[in-house]
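Visitor: build the 3D model from these lines:
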Amino acid sequence: MRAAEGEVLHFSEDPHISRFVPHVAATARQPEAYVWAVDAARSPDYWFPRQCPRAMAWVTPTTTVDDRARVLGTSERVHAVEYTWLEAMRTVRLFAYRFSAEHFEPFGDAAHVATRTVRPLGPPEPVGDLFALHEAAGIELRVLTGLWPFWNTVIASSVGFSGIRLRNATPRLIP
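Guide: Sure, this is the predicted structure:
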């Protein structure tokens, strides 16, 4: 489930949204109101239940051979979740809303935003089996007791990375 050329996607567990109104998210780092979406390259970042914490890492042109082997193994891209989210991963009903990219502008290197109300191009599409999506995309999905050891390794390395909803992860253990 990825955006087609000229499109961006918004993923949601709500299949009944007819229009998207810009708003300031509770976790926003900026004061502007936006409608958020992603392009094809970043769609896999959202193949998860909305509140699921996840740590993601991938090969970049500057990733060292040692970091690749240590963090990613033989994979190009790794997504990690906690065991406590497995049932939600299996049972969530996730939907993708398609939008024309012309109504959005890039925001950073991972998102696209609209500053006005936008309507989807059609009804939302069921995303389907999240494990099958990862497998078909060649993304290794790791299930861990906790995300923090993996996350700490990732952010101290030369791999590309993103963490979403990390505030929902099992608390860090202080030795």
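Visitor: CA atoms for contacts and neighbours, from now on please.
Guide: OK.
Visitor: quick one, strands of the chain?
Guide: 7-12, 35-37, 54-58, 77-82, 95-100, 105-107, 111-114, 125-126, 140-144, 160-164 (DSSP state E).
Visitor: and this one, so I can compare the two:
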Amino acid sequence: MRPDPGQVLHFSEDPTIERFVPHVAPTSALAEAYVWAVGPERCPDYWFPRQCPRAMAWRDPGTTDADAERIIGAGCGDRVHAVEYGWLRAIMEVRLYAYRLPAEPFEPIGEHAHAVVARVPVEPLGPAEPVGDLLELHERAGIQLRLLDRLRPFWDEVTSSTLGFSGIRLRNARR
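Guide: Okay, the predicted model is just below:
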């Protein structure tokens, strides 16, 4: 699931949101209130239950072949998402929804523009849409989904490599 041109997406397990109001996320290091969303390239980062810890890595222009083969795997595509075994059932059972939002009030945030934010309330362009089977979404997008006992060793390898990467909800990972 990706946005159409002129749109961004917000993923949620709540299908009843009628208006997105800027707020300070409890886990945010930023003090300003925002409405958060993502563009097409970062949507796969959110094809998970909200609280699911995940480590993601992909081939960037500066990625070495050695790092890509070591971490992603030879012949395994350009992107890998890793989660812990304990989250598989939730990934298979969650009812995840996407809200299509107008792209106009949003602007990139962060050093690597991992998300877009709006400083004003935003109304969805329509009702929440069921995202569907998250494993199937990964398969159709050619994204390897890897199950691990613990994320930390994988995360340490990824962050010390030349791959692009993102980690979400890592505080929820097993110690």
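Visitor: structure 2: helices as residue ranges?
Guide: Counting by DSSP state H, structure 2 has helices at residues 65-67, 88-93, 134-141, 152-159.
Visitor: what's the closest of these to residue 166 of structure 2?
Guide: Each of those was checked against residue 166 of structure 2 via C-alpha to C-alpha, and the shortest separation belongs to helix 152-159, namely 8.8 Å.
Visitor: distance check, the aligned partner of residue 147 of structure 2 in structure 1 against residue 84 of structure 1.
Guide: Residue correspondence to structure 1 (TM-score structural alignment): residue 147 of structure 2 is matched to residue 143. Here residue 143 of structure 1 is placed at a distance of 9 Å from residue 84 of structure 1 (C-alpha to C-alpha, to the nearest Å).
Visitor: tell me the contacts of the residue most central in space within structure 1?
Guide: In structure 1, the centroid-proximal residue (C-alpha atoms, centre = their mean) is residue 45; its distance is 2.0 Å. Applying C-alpha atoms under 8 Å, 6 or more residues apart in numbering, we find residue 45 of structure 1 in contact with residue 56.
Visitor: residue 65 of structure 1 versus that one, what's the distance?
Guide: For residue 45 of structure 1, the distance to residue 65 of structure 1 equals 24 Å [C-alpha to C-alpha].
Visitor: for residue 126 of structure 1, same thing?
Guide: Counting by C-alpha to C-alpha, the separation of residue 126 of structure 1 from residue 65 of structure 1 is 38 Å.
Visitor: now residue 81 of structure 1
Guide: The gap separating residue 81 of structure 1 from residue 65 of structure 1 is 24 Å, by C-alpha to C-alpha.
Visitor: who's more crowded, residue 126 and residue 65 of structure 1?
Guide: residue 126 (16 against 10; other C-alpha atoms under 10 Å).
Visitor: tell me which residue of structure 2 lines up with that one.
Guide: Under the alignment defined by TM-score structural alignment, residue 126 of structure 1 corresponds to residue 130 in structure 2.
Visitor: residue contacts, the aligned partner of residue 107 of structure 2 in structure 1?
Guide: Taking TM-score structural alignment, residue 107 of structure 2 has residue 105 as its aligned residue in structure 1. The neighbourhood of residue 105 of structure 1, defined by C-alpha under 8 Å, 6+ apart, consists of 112, 113, 114.
Visitor: now the first one: closest residue in space, sequence neighbours ignored.
Guide: Leaving aside its chain neighbours, residue 112 of structure 1 sits nearest to residue 106 (4.3 Å; criterion: C-alpha to C-alpha, 6 or more residues apart in numbering).
Visitor: the residue located most distally from the centre of structure 2 and residue 162 of structure 2, how far apart?
Guide: Distance from the centre of structure 2 peaks at residue 66, with 25.2 Å (C-alpha atoms, centre = their mean). The spacing between residue 66 of structure 2 and residue 162 of structure 2, counted by C-alpha to C-alpha, is 9 Å.
Visitor: how long is stretch 112-126 of structure 1 end to end?
Guide: Using C-alpha to C-alpha, the two ends of stretch 112-126 of structure 1 sit 21 Å apart.
Visitor: same deal with stretch 17-27 of structure 2?
Guide: From the first residue to the last, stretch 17-27 of structure 2 extends over 21 Å; the measure is C-alpha to C-alpha.
Visitor: go on, stretch 83-94 of structure 2?
Guide: Length of stretch 83-94 of structure 2, first residue to last, C-alpha to C-alpha: 15 Å.
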